[in-house]
Each structure stands twice: as C-alpha cells, then as structure tokens.
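[1] sequence? don't have it. structure:
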C-alpha cells in the first residue's frame, strides 16, 4: 500500500522521537508523512480558548496546535525531503489513530505519552493500536538505532508470514541484514529438568528439530526470492520464545512480530509474545496483522 506514514504526537519526548523514526520510514518508502494530534477536549465540552485573565496564547486549543506544530517541525528537520502534513483531529487517541490506519502504510507511535504513569513500560494507546490498527504499527521504544539487523519472529502462522514479508521489505530498504528467529521449544513453562517436561517424554528430537528447520526454511523461501539483496541469518533456538526474542533486540534496529502467533486463541487480537516484546524489547517493535500485511 502506498498510503502515508502516520505518526501520533502528544507533546511528549517519546512522541517526538517517534516523529523522527516515522520521518525516516516515510523516506524509505517514498511516501508522505502525516503528523496527527488527537484533540480530545472538544468531546469533554470544556472551554478551549484562553482564559479571560490569561495570555492570548493560552488555552487548550493553542496548546494542541503547538504540539502539532512541534511535531511537524521535528519531522521536517529530520527528513527535509519528505512531504509533511499535520492535522488536529477531534477524538480520543486510539479511535483517531485507528481511523488513520485505514489509509496508511504504517502508523508510528511512541511507547509512552504524556499520560503514561511512572513505571508503565508501554502506553495503553500503543498496545491497543497494535491490536486494532488496520496497517502495520511501529512502536518506538528502547534505542532507535540506525545500525544492526532487522529481526523477525517466525512460527509458520499467517500472521508470521505477513510479518516476514514486512521484515524483508524493511531490511531491504534499510540496507540491513535480516535475522529470522524460530523458537521451537515454545512449551517450556516447565523447566527442562522436570521429568514431566514434554521434551523428556518425546523420542526422536532430531526428527522434531528437522521439522522445525524445514518450517523456518519454507517460511523464508518465497520472500527471499523476492528480496535477493537481503542477507538472511536463520536462528533455530530451543528456549522460551519471549526470552529468545528479547535477547535478539539488544543489538537490533527493529524487531517485527505478527499480532498473534501459531498458539494464539481465537478472538485474542494481540498475543502474549507480542505484548511481551512491546513491554520489554530494547529496540522499536513493528506489529503486523495477517489480514493486512
């Protein structure tokens, strides 16, 4: 899809960092950048203008317009060649950004905004948008590096296939290597030394491992043909998927996840692994839904 990159701003430093990332994403895609501020106060039926006894530049609407202008200015400073537009949209942030995602190629948000509580690692808007957005959602957290590989989680599900395609395109545009991680030992909520652990009850682990290697190879094959410029490193790991992926983010510039994986429950919009990455990854996290790669 050739829609713009959309980024939400709220005056926080997290949002301005997201603007910088979004501007670079727009340049890589060759599309425009649309900066949006969700102006919720009109729905509260409160006064939006300056106080009669206060400065003329006061008031909620003026403050919102300054937030938007700051975001647009930061975007233009970051990527002067990108066409940047801004919009003050009445509504609460999740509804506004979900609506914007319908025509966007990517929505970018910060991990926490002005409303974030101390100690909360990722804001509710970021989590909900990752689950409900109509296009891929990039949550900017950790270190927004310009170097390092793109990492993608692979499990053979439709959501994973969409994420793999997105990750290949990102690696190609960034000139980065791609690390494809498949953790096949996903049942390990019990320790490996537990006699009841499934690994200790199954014969032929070599056969199982070979099957998982085949799953990883098949998940990458078609996409690798489309992006021959991307160097791919396959990593088949026998450990808990959350731990494996979080460890990979320490040196990555981006990690890409499907919204839900092979073990997801019907009706659950965002899987537990995706949520864990949104809370604990050391780099930005892209969440891709299988119904709209």
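    Sure, I can see it. Everything numeric in this text was worked out from a predicted model, so none of it was measured.
[2] contacts, neighbours, all on C-alpha from now
    OK.
[3] which helix in this structure runs the most residues?
    Longest helix in the chain by number of residues, with DSSP state H as the criterion: helix 205-226.
[4] Start from the N-terminal end of this protein and give the strands.
    Secondary structure of the chain, counting by DSSP state E: strands at 5-8, 33-39, 84-90, 106-110, 137-140, 150-153, 178-183, 232-237, 254-258, 285-288.
[5] Now render those strands as CSV, adding mean neighbour count.
    Formatted as CSV, these follow (neighbours: other C-alpha atoms under 10 Å):
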stretch, mean neighbour count
strand 5-8, 30
strand 33-39, 25
strand 84-90, 17
strand 106-110, 29
strand 137-140, 29
strand 150-153, 27
strand 178-183, 23
strand 232-237, 16
strand 254-258, 31
strand 285-288, 30
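[6] Which among the ones you listed is found nearest to residue 129?
    Nearest to residue 129 among the strands of the chain is strand 137-140; the distance by C-alpha to C-alpha comes to 7.2 Å.
[7] Show me what that closest one packs onto, helices and strands only.
    Taking 3 or more C-alpha pairs under 8 Å, 6 or more residues apart in numbering; DSSP states H and E as contact, the helices and strands that strand 137-140 lies on are helix 13-29, strand 106-110, helix 124-132, strand 285-288.
[8] here comes the other one, which I'd like you to weigh against the first:
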C-alpha cells in the first residue's frame, strides 16, 4: 500500500488513514514524496531533478520523517518504508501504485501529492491508475457504514468486490445504494427533471432497477456472508443522492465509470463529483473493462 505526502496537514491525515488501512490488511505501508521543481517553476531546458538539489532533498526527507511518525502513532508495529522519488507527482505515484493494493492521497495540500484535487491529477489517477485510489476528505462517521454506489456495469464489479472486502475488514455494515431516475441514461445530469421525465411504465422501470441492485449484491453476499448489507433503491438525481449518503458513512466506494458514461470520458461525472464533494473518504475502483 502507498500514500503520497507533501507535508501539508491534509497529506499527514491521509498518512494516518493509510496506516490504518495497511494495518487492517496486514501489509507494509510505503510513504512516497515526489522530489522535483514545483510545476511551472522549472527553468527552460532544466531537468526536473539533479543531484545538486541537496536543500530540497533534505526538506523532502524531513517531510517523510514527520509522516512516518504520524503513521507509527496511528498503527504501532506497522512495517513502514519511505521514498523520495524524483519526478512529477502523478508519474511517480502512478508508477509506485503498479504493485500496490491501494493508493491513498489527501484532498488538498501544497501542490504535490496532497494537492491533487487542486488540479486534474486526482481525476487522472482515478481514471488511469492501476490500483484503487482513496481520496481522504470530509468528516467520516467512524461507526458509519461503507457505502457502495451500485451502477450495474460490468466494470463496476471491481468496486462491488472492494466495498464488500472493505466492510469485512472494518467490521462495518455495507449500504448498497442504487440511484435511478426515468432517463434511459442513468448518469445523465443535464437540463430537465429526470424524476418526472415521461416513460412508458415507471413502475416497470423501478422493478427493473430493483432487480439490478439485487443481482449485483446477492452474488457477493454469498462470498462475504459475515457482512451485513442494506440495499437502498433511491429515485433521485445521482450525484446529490450519493453525496447525501456520504454524510453518515465512513467510506464511499464507486467505480470509475458506469453504464451512463460516454466513450470519450475516462472518469464519469458522478465519480468526479464525489471526489470533490463527498463528506467522507472516497475510493474509486477501476474495473478491467474501464477504458
């Protein structure tokens, strides 16, 4: 498991969360700091890093030492490795995540790993990364449920499995939420009112959406029988409904892009909204069928 850190309060909190996640899984934690010139400040033709940057390197190691101290307080006895890696934040974290079970970052910071949501890096990592990405944000309920956003897509199966596994690790209930409306494209959030759009048979559509939710959850309940599951079928706009569900959750899990996505998008609008507005940490899980 890896966590990106830049020394900000947000990234140090992410380190504590990552340490707990690593403890639950019984795996080592790798704390990583990208070492290079801040974006936009690099002289023309200069490399992103060179051996003469002794002052910057010393600062980076100081940042990692503080992060390691926080991790050890959060999870005593945890095996911890730390790395100062030259390069761009996304490229470094993307490379480090290739052998990780989970990558963790903060929601805001100093422009490095923890500042991912200030730009497009978090979205890029969630869309293209090779392992699930947790963005630590909000004020999670420590005794709340793990909330799963069910979209019924083939790619979303990876998110379902992750959510069940996480609920088992945390000894927490799982709330599987499937939001539906009367638009044929369920992720549509454009003009008009999807709640009152004309359909041939709204009752039949509701029944179909209930079957989708039941089918998605049932097969995983057999594999994780010890996880208590609550199924919620919600008729609403998708993004506000899931953000509302996050208010009483300790974690929200979503796929990278569901059935309502468009071929040209690498990360669905719902997933992006959750990364920016959820009231608890969000994990985006890419499935094998996700572009």
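    Yep, it's here. Computed from a predicted model, the values in this text were never measured in an experiment.
[9] Count the residues that sit near the corresponding residue of structure 2 for residue 263 of structure 1.
    Mapped onto structure 2 by TM-score structural alignment, residue 263 of structure 1 lines up with residue 260. When counting by other C-alpha atoms under 10 Å, one arrives at 17 neighbours for residue 260 of structure 2.
[10] re the thing from before, could I get the strands of structure 1 as TSV with distance to residue 160 of structure 1?
    Converted to TSV, the strands of structure 1 look like this (distance: least, C-alpha to C-alpha, whole Å):
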stretch	distance to residue 160 of structure 1
strand 5-8	22
strand 33-39	27
strand 84-90	32
strand 106-110	17
strand 137-140	15
strand 150-153	7
strand 178-183	10
strand 232-237	15
strand 254-258	5
strand 285-288	8
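[11] dump the residue contacts of residue 217 of structure 2.
    Neighbouring residues of residue 217 of structure 2 by C-alpha atoms under 8 Å, 6 or more residues apart in numbering: 160, 176.
[12] ok, now with 10 Å
    By C-alpha atoms under 10 Å, 6 or more residues apart in numbering, the residues touching residue 217 of structure 2 are 150, 152, 157, 160-161, 164, 176, 211, 229-231.
[13] Over to residue 176 of structure 1?
    Residue 176 of structure 1 neighbours (C-alpha under 10 Å, 6+ apart): 146-151, 168, 170, 229-232, 252-253.
[14] Out of those, which end up buried?
    For those, a burial check counting by 16 or more other C-alpha atoms under 10 Å picks out 148-151, 168, 170, 230-232, 252-253.
[15] how near is residue 94 of structure 1 to residue 111 of structure 1?
    According to C-alpha to C-alpha, to the nearest Å, residue 94 of structure 1 and residue 111 of structure 1 sit 13 Å apart.
[16] Now do the shared contacts for those two.
    With C-alpha under 10 Å, 6+ apart as the test, residue 94 of structure 1 and residue 111 both reach 124-127.
[17] For these, please prepare CSV with the additional fields neighbour count and distance to residue 41 of structure 1.
    Output for these, formatted as CSV (neighbours: other C-alpha atoms under 10 Å; distance: C-alpha to C-alpha, whole Å):
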residue, neighbour count, distance to residue 41 of structure 1
124, 16, 19
125, 21, 17
126, 23, 20
127, 20, 22
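[18] So for residue 94 and residue 111 of structure 1, which sits in the more crowded spot?
    Set residue 94 of structure 1 next to residue 111 and count neighbours by other C-alpha under 10 Å: residue 111 wins out with 27 against 19.
[19] which among the shared contacts of residue 94 and residue 111 of structure 1 gets closest to residue 6 of structure 1?
    residue 126 (13.5 Å).
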